[in-house]
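Asks: Sequence unavailable; structure follows:
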């Protein structure tokens, strides 16, 4: 190969490698490194798409109850295990009819095509199963708020998230573990 051809190919090869690295970083930024769920940015793109295509879609917010106590009592590794278990349970519940994400800390989010078909009681039961960790059975609990898109004046994600957030805090405020949907 002549030196001129080599000199012109090397910068292109460098840009191709650089582009691959950037694409990997972007993909990693859209996934939570601990749970493997979508981050807010990655989840929002998918949720917007699902909401536009399915009029029966619902948005859910999930907040682990007493997470700080679990983390402080049993250590950060137990807290991480609780977050991973919650993510796995939420991902399994969503299945192919939705997508889950982690907003940060102990807050999770999901969107499903049809809440009635998805069985919110099954999710609540799954999120309340104890976590078997390091020879112990640690109690897990979560408050879940849900908003059906069809019940909003404008079917947009920010409004659905706000309504699901209000429903989640209403579930927490009742003093018992469970879920609540907007009405």
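Replies: Happy to help now that I have it. This is a predicted model, so every value here is computed, not measured.

Asks: C-alpha from now on. contacts and neighbour counts both.
Replies: OK.

Asks: I'd say residue 182 and residue 149 touch.
Replies: No. Look at residue 182 against residue 149 with Cα atoms under 8 Å: they stay out of range, at 9.8 Å.

Asks: could you say what helices and strands the helix or strand hosting residue 46 packs with?
Replies: Using DSSP states H and E, residue 46 falls within helix 40-53. Counting contacts by 3 or more Cα pairs under 8 Å, 6 or more residues apart in numbering; DSSP states H and E, helix 40-53 packs against strand 98-104, strand 107-112, helix 157-173.

Asks: Show me which residues of it are buried.
Replies: 40, 42-44, 46-47, 50-51 (16 or more other Cα atoms under 10 Å).

Asks: how distant is it from the center of its chain?
Replies: Remark: helix 40-53 is offset 11 Å from the chain centroid, using Cα atoms, centre = their mean, to the nearest Å.

Asks: quick one: residue 96 and residue 114, what's the gap?
Replies: 12 Å (Cα to Cα, to the nearest Å).

Asks: Look at these two and report which has more neighbours.
Replies: Each of residue 96 and residue 114 has its neighbours counted (other Cα atoms under 10 Å); residue 114 has more, 18 against 10.

Asks: residues in contact with that one?
Replies: 54, 56-58, 97 (Cα atoms under 8 Å, 6 or more residues apart in numbering).

Asks: try this one side by side with the last:
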């Protein structure tokens, strides 16, 4: 009995040490997978979670979103990079809060973000996109001044359990096309229901306005 108690008393601190070590490693990994400015997941972590959501079965609508700020370059040029960082940070905060109960979001780089959400039906998706667009276009204050920013959002929905599986790279490409198309018309959001052929414009971006079935709402900026 005494040998058993001695062994347990020796193992307890070791187990506690490994637990602390494991938590420390988990925090380091989580920190490395998150964008320093916004706290959102980076691309790799987002792609892993998003691919998992697309593979789930059910009858919900899973929508992949690409979000880009409008007027961000002007904010940097006129107000400075600190103001730009404030805009990115606040956009990330709003996007994370919006996406949290529905899915997940990420910062892809610069002023471009991505998200994936699960909705019960297309009408709910439209309502969520309208809410998100209005929120992201609401003023961000820096040094007492409102920063003039707009947002363009492209979404590609997939109803799980119907038709062939959708791969995340393709969904992101199509959502990006829809985002770029609505950006060229002044911002807002667009849902594209039909994938387009992979070709590029002279700007190096694919043109989501051609050959697609678009459900759109105009911007307010």
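Replies: All right, it came through fine. Bear in mind that the values here come from a model prediction, so they are computed numbers and not experimental data.

Asks: Filter the contacts of residue 114 of the first structure down to the buried ones.
Replies: For the contacts of residue 114 of the first structure, a burial check counting by 16+ other Cα under 10 Å picks out 56-58.

Asks: I'd like those residues as CSV, with secondary structure and distance to residue 166 of the first structure appended.
Replies: Putting these into CSV (DSSP: H, G, I helix; E, B strand; the rest coil; distance: Cα to Cα, whole Å) gives the following:
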residue, secondary structure, distance to residue 166 of the first structure
56, coil, 20
57, coil, 18
58, strand, 14
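
Asks: Where does stretch 44-51 of the second structure end up in the first structure?
Replies: On the first structure, the counterpart of stretch 44-51 of the second structure by TM-score structural alignment is residues 41-48.

Asks: With the second structure overlaid, report how far that stretch is off on average.
Replies: Aligned to the second structure and superposed, stretch 41-48 of the first structure gives a mean residue distance of 0.9 Å (mean Cα distance after the TM-score superposition for the first structure).

Asks: How much space separates residue 55 of the second structure from residue 22 of the second structure?
Replies: Counting by Cα to Cα - residue 55 of the second structure and residue 22 of the second structure are separated by 29 Å.

Asks: Run the chain-centre distance for the helix ranked longest in the second structure.
Replies: In the second structure, taking DSSP state H as the definition, the longest helix is helix 2-32. In terms of Cα atoms, centre = their mean, the centre of helix 2-32 of the second structure is set 35 Å apart from its chain centre.

Asks: before we move on, what about stretch 14-30 of the first structure?
Replies: Counting by Cα atoms, centre = their mean, stretch 14-30 of the first structure comes out at 23 Å from the chain centroid.

Asks: in that stretch, what's buried?
Replies: residue 30.

Asks: how would you label residue 155 of the second structure: helix, strand or coil?
Replies: Secondary structure state of residue 155 of the second structure, per DSSP: H, G, I helix; E, B strand; the rest coil, is strand.

Asks: thinking it is in contact with residue 64, fair?
Replies: Yes. Under the criterion of Cα under 8 Å, residue 155 of the second structure makes contact with residue 64 at 5.5 Å.

Asks: Now for these two: what residues contact both?
Replies: residue 175.

Asks: more neighbours, these two?
Replies: The residue with more neighbours, out of residue 155 of the second structure and residue 64 and counting by other Cα under 10 Å, is residue 155; that gives 33 against 29.

Asks: Could you say which helix or strand holds residue 65 of the second structure?
Replies: With DSSP H and E as criterion, residue 65 of the second structure is part of strand 61-70.

Asks: Quick one: residues in contact with that strand.
Replies: In contact with strand 61-70 of the second structure (Cα under 8 Å, 6+ apart) are residues 53-54, 111-122, 125, 149-160, 171-172, 175-176, 179, 183, 187.

Asks: please redo it, this time with the cut-off set to 7 Å
Replies: With contact meaning Cα atoms under 7 Å, 6 or more residues apart in numbering, strand 61-70 of the second structure is reached by 54, 111-122, 149-160, 171-172, 175-176, 179.

Asks: Likewise for stretch 145-162 of the second structure?
Replies: Applying Cα under 7 Å, 6+ apart, the set of residues contacting stretch 145-162 of the second structure is 56-72, 75, 133, 136-137, 139-141, 171, 174-176, 178-179, 182-183, 187-193, 221.

Asks: Since ChimeraX is what I'm using, could you give me a select command covering those residues, but only where they're buried?
Replies: A single ChimeraX command is used to select the members of the contacts of stretch 145-162 of the second structure judged buried by 16+ other Cα under 10 Å:
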select :60,61,62,63,64,65,66,67,68,69,70,72,75,133,136,137,140,171,174,175,176,178,179,182,183,187,188,189,190,191,192,193
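
Asks: how about the nearest residue to the residue nearest in space to the middle of the first structure, chain neighbours excluded?
Replies: The first structure has residue 101 as the residue nearest its centroid, 1.5 Å off, counting by Cα atoms, centre = their mean. Nearest residue to residue 101 of the first structure, sequence neighbours excluded (Cα to Cα, 6 or more residues apart in numbering): residue 38, at 4.4 Å.

Asks: That neighbour and residue 62 of the first structure: what is the separation?
Replies: For residue 38 of the first structure, the distance to residue 62 of the first structure - Cα to Cα - is 14 Å.

Asks: and what of residue 154 of the first structure?
Replies: The value you get for residue 154 of the first structure to residue 62 of the first structure, if Cα to Cα is used, is 23 Å.
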